[in-house]
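> Everything below, folded, please.
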Amino acid sequence: MPDYIIFYEWLMFAVRWLHVITAVAWIGSSFYFIALDLGLRQTPSLPPLAHGEEWQVHGGGFYHIQKYLVAPDFLPEHLTWFKWEAYWTWLSGFMLLVLVYYVGADLYLIDRNVLDMPNWAAILLSMGSIVLGFVIYNRLCKSPLGESQTGLMLVLFAVLVAMSWGYTQVFTGRAALLHMGAFTASIMAANVAMIIIPNQRIVVADLKAGRVPDAKYGKIAKQRSLHNNYLTLPVIFFMLSGHYPLAFATQWNWIIASLIFLVGVVIRHYFNTRHARKGNPHWTWPVAIVLFILIAWLSSGPKVPGSAGEAVASRAAEPFLAAEHFAAASLTVQTRCAMCHTAEPAWEGVYEPPKNVILDNDNAIANHARDIAIQAGYAHAMPPGNVSGMTDDERALLVEWFREGSAL
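Just a heads-up that it's a prediction; the model follows:
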């Protein structure tokens, strides 16, 4: 049987790499243009219709940048559109969501102790919630509430808190926090694709037709761009949260997710205020630190059961339980891995099961067959530094067991 799992792992790696590259490009351009916009100065030498200018130095040269709120009195031959960074960040992120959480729904998306539902229902719920997020957000922005920046942000925060709690009631803790990232990032990408870029195209079309563009389109685009700016830091946290059980595998994970939005907002407020030359709000850092300490304290509360730690085998795990070499593979895992991957690790210095993965019973081991084969069979990443002395024969056994289960 061909080792398709190697191709699949490299496919996920490639998509994840693409996601990181495009996200860096999108976040970088977003941070730059917000800082540029806030730092613009109005000087007597500005040309007609120009709103502000900025002189910058970088890479051995000087840059003179001018901004027009509507458009200049002539259309340049070449316009650089900043959109593909956002589009490909979202597309690659959705591809990862499919490859990890939809394909592996039994293990990573669904927690049958939280809500027992078929895979297709969980996937539809996931996609539906992401779409619903932008619909609610967009309606709020277009409502009279959208005229009040503070009022709008408070209502949006309430929506995000409600979604944080809601996701933890239907998905695994890991999937819940990841979905908060997907939920928020989808709003950001939709802002670019459905509001910011279309509004800019209207302005360009009016200019080409000899009409004076309506300034409202630039105002709306700027509001959505500012929202994206404040949402960026929480999204990055949620994208990384799957590596840290203390964030997602606690009873208070939804409160942790909610507080992360506040931490991100106060940090961005500091930088936005500095860029706008409106002072130095030192208070933001103590507030962010106190909130983060509160998050750390909340993470010490009651833990959610480890991933596949309950004695329940997923449907996808059944072939691995029936495989010829399962008994020997299970013994190997429980001998070499379970001292750490258990509810109360016995290995000195390990206080929580790594990534909240528990491997101290047969069903849990079968549920994690692919990860075990990759981490300890095909690769030698686990155990770390081979501290428990797993032999090459045992690694070969894990690979053989995985192949047997995959063929059933």
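> rest of the way, CA atoms for contacts and neighbours
Fine.
> Return the set of buried residues in the longest helix along the chain.
Longest helix in the chain by number of residues, with DSSP state H as the criterion: helix 4-39. By neighbour count with 16 or more other CA atoms under 10 Å, helix 4-39 contains the buried residues 5, 15-16, 18-19, 22-23, 25-27, 30-31, 34-39.
> Tell me the helix or strand right after that helix.
strand 50-58 (DSSP states H and E).
> So which elements touch that following strand?
Strand 50-58 is packed against strand 61-68, with contacts defined by 3 or more CA pairs under 8 Å, 6 or more residues apart in numbering; DSSP states H and E.
> one more to line up against the first:
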Amino acid sequence: MRTPEHQAHDRDAADPGHRHLFHVPPADGGRYPEVAYLAGNSLGLQPRATRGELLADLDAWARLGVEGHLDAARPWLPYHELLTGPAARLVGARPAEVVVMNSLTVDLHLLMVSFYRPAGRRTRIVIEDTAFPSDSYAVRSQARFHGLDPDATVVRLTPRPGEDTLRTADVCDFLAAEGDTVALVLLGGVNYLTGELLDIPAITAAGRAAGAVVGWDLAHAAGNVPLALHDWDVDFAAWCSYKYLNAGPGALAGVFVHERHLGDPHLPRFEGWWSTEAATRFEMTPVSRPPATVEAWQISNPPILAMGPVRTSLEIFDAVGMPVLRERSLRLTGWLEHLLDEVTADRPLTVVTPRDPARRGCQLSVRIAGASAAELAKRLRYEHGVIADAREPDVVRFAPVPLYSTYHDCWRVADALAATVEGATS
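This is a model prediction of the structure:
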């Protein structure tokens, strides 16, 4: 027997979240005025405050011209510093360890310039087999840049036969057995395909014990799960801001470098104007004097109009807090799991995300046997007003984001999935 719709409304009344802070796309007809938006793991919704804040920065440019660097209400010269504190709190870091700059893969490359230093036997890069393609491309290109064969250099860890997700013990066992050949471990904190949350502290400890550098791609983890990068002793990390952080398409990324590496004169880095100390920047000297902070990894002056939406979003996370969001995420994702269990029982559907709430964020990935994920997602959208995310050939991802998703959104997902799959297999 299926859960009745009124229970979703009752849950929303008791646990409303912060949907009022966001624009939700209209449904363009049908039973409901708004879509059920479960694609925040691909692109987050626009905060209502973003437009006004962005227009204020544009107005400063119009009124002040170049003088906005110093005289704007939010002066452009130190603008990036407005993001540092909130970003550091979001990922569990110290302010000197975090900077917002560039895009995710650019940042990963800049970090690998410093932290992927193959030598002797220690040349291999460890990633997960289901890493997002850009990470695969990045590490393979880094191997080629160092004159190495990427097929021999890049190790792709796979789940056990018949399983969809990696076991922490298997990752740690590999590092214990073959760690003396590993120069870099670079895994996704939350796997984009399955939604699995890896045990970041345990794997980091295992990698560092093996003598490897350990970095993390947190594209699907930042703003999704609580992080403590400094305390977990992570060497470096990077994340985008357009998914759970809701800073807009292609938004700027964030970078973390542990403080033990800051100010190390032996670490190679690419440098530019913003890599030198701010106090001496306008002396225009030919030799950089990098600060003993992560800002030494900056190259170009920050794009102000791109930083504004990131700042606005981070203010929301600062106000609400990750502990509160995580608790609501557990409730909301657990509710969706309950509803999907009712739907998958007699249909060719399998939830591939771990059932243990501690091993996942706010995403449940559903595999549909014998059908196209893209075609299913299209039907969900245009027949039922449900926006989800397809990953071919057979996985559809549903992300009930705790900031703005509702229990009723989850109910609509299950209802639409049941009707759509029944229609596809009847």
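> How close are the two chains, by TM-score?
Aligned and superposed, the two chains score 0.27 in TM-score terms (TM-score structural alignment, normalised by the length of the first structure); 183 aligned residues with a CA RMSD of 7.0 Å.
> Measure how buried residue 325 of the second structure is and give me the count.
21 (other CA atoms under 10 Å).
> How much space separates it from residue 202 of the second structure?
According to CA to CA, to the nearest Å, residue 325 of the second structure stands 23 Å off from residue 202 of the second structure.
> Run a quick neighbour tally on the residue nearest to residue 68 of the first structure when sequence neighbours are not counted.
Nearest residue to residue 68 of the first structure in three dimensions, chain neighbours excluded: residue 50, at 4.6 Å (CA to CA, 6 or more residues apart in numbering). Other residues lying near residue 50 of the first structure total 18 when counted by other CA under 10 Å.
> Is residue 50 of the first structure in contact with residue 67, as I believe?
Yes - using CA atoms under 8 Å, residue 50 of the first structure makes contact with residue 67 at a distance of 5.8 Å.
> List the contacts of the closest residue to residue 339 of the second structure other than its chain neighbours.
Sequence neighbours aside, residue 414 is the residue nearest to residue 339 of the second structure in space, at 6.0 Å (criterion: CA to CA, 6+ apart). By CA atoms under 8 Å, 6 or more residues apart in numbering, the residues touching residue 414 of the second structure are 336, 339, 340, 343.
> on contacts alone, who are the packing partners of the longest strand along the second structure?
Among all segments of the second structure classified by DSSP state E, the strand with the greatest residue count is strand 182-188. For strand 182-188 of the second structure, the packing partners by 3+ CA pairs under 8 Å, 6+ apart come out as strand 124-128, strand 213-217.
> First-to-last residue distance for stretch 137-154 of the second structure?
Stretch 137-154 of the second structure end-to-end distance (CA to CA) = 10 Å.
> Which of the helices or strands spans residue 255 of the second structure?
Element membership for residue 255 of the second structure (DSSP H and E) is strand 254-257.
> From the contact counts, what lies against that strand?
strand 98-100, strand 236-239.
> ok, so what distance separates residue 312 of the second structure from residue 182 of the second structure?
Taken as CA to CA, the span from residue 312 of the second structure to residue 182 of the second structure is 40 Å.
> what ranges do the helices span in the stretch 301-426 of the second structure?
Under the criterion DSSP state H, counting those that start in this stretch, the stretch 301-426 of the second structure contains helices at 304-320, 322-344, 373-384, 407-425.
> Next, the buried residues of the last one.
Along helix 407-425 of the second structure, these residues count as buried under the neighbour rule (16+ other CA under 10 Å): 407-418, 420-421.
> Need these in CSV (columns: distance to residue 128 of the second structure).
Listed next are the buried residues of helix 407-425 of the second structure as CSV, based on distance: CA to CA, whole Å:
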residue, distance to residue 128 of the second structure
407, 32
408, 34
409, 31
410, 29
411, 33
412, 33
413, 29
414, 30
415, 33
416, 32
417, 30
418, 32
420, 32
421, 31
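> Pick out the most distant pair among these.
Using CA to CA, those span at most 21.2 Å, a distance reached by 407 and 421.
> dump the residue contacts of the nearest residue to residue 16 of the first structure once chain neighbours are set aside.
Nearest non-adjacent residue to residue 16 of the first structure, counting by CA to CA, 6+ apart: residue 96, 6.8 Å away. Contacts for residue 96 of the first structure (CA under 8 Å, 6+ apart) come out as 12, 15, 16.
> out of those, who's nearest residue 406 of the first structure?
Taking these together and measuring to residue 406 of the first structure by CA to CA, the closest member is residue 12, at 18.8 Å.
> separation between the closest one and residue 30 of the first structure?
Distance, residue 12 of the first structure to residue 30 of the first structure, by CA to CA: 26 Å.
> Assign a three-state SS to residue 256 of the first structure, would you?
helix (DSSP: H, G, I helix; E, B strand; the rest coil).
> for the residue lying closest to it once chain neighbours are set aside, helix, strand, or coil?
Closest residue to residue 256 of the first structure apart from its sequence neighbours, by CA to CA, 6+ apart: residue 295 at 5.6 Å. Secondary structure, three-state DSSP: residue 295 of the first structure is helix.
> What separation is there between residue 295 of the first structure and residue 247 of the first structure?
8 Å.
> what do you get for residue 292 of the first structure?
In terms of CA to CA, residue 292 of the first structure sits 11 Å off from residue 247 of the first structure.
> Tell me which of those two has more neighbours.
Neighbour count, other CA under 10 Å: between residue 292 of the first structure and residue 247, residue 247 has more, with 26 against 17.
> Can you name every helix or strand that the helix or strand that one falls within contacts?
Here residue 247 of the first structure sits within helix 245-248, counting by DSSP H and E. Where contact means 3+ CA pairs under 8 Å, 6+ apart, helix 245-248 of the first structure is packed against helix 173-190.
> now the angle between helix 4-39 and the helix it packs on, please.
Relative orientation of helix 173-190 of the first structure versus helix 4-39 (axes from the mean of the first three to the mean of the last three CA atoms, to 10 degrees): 50 degrees.
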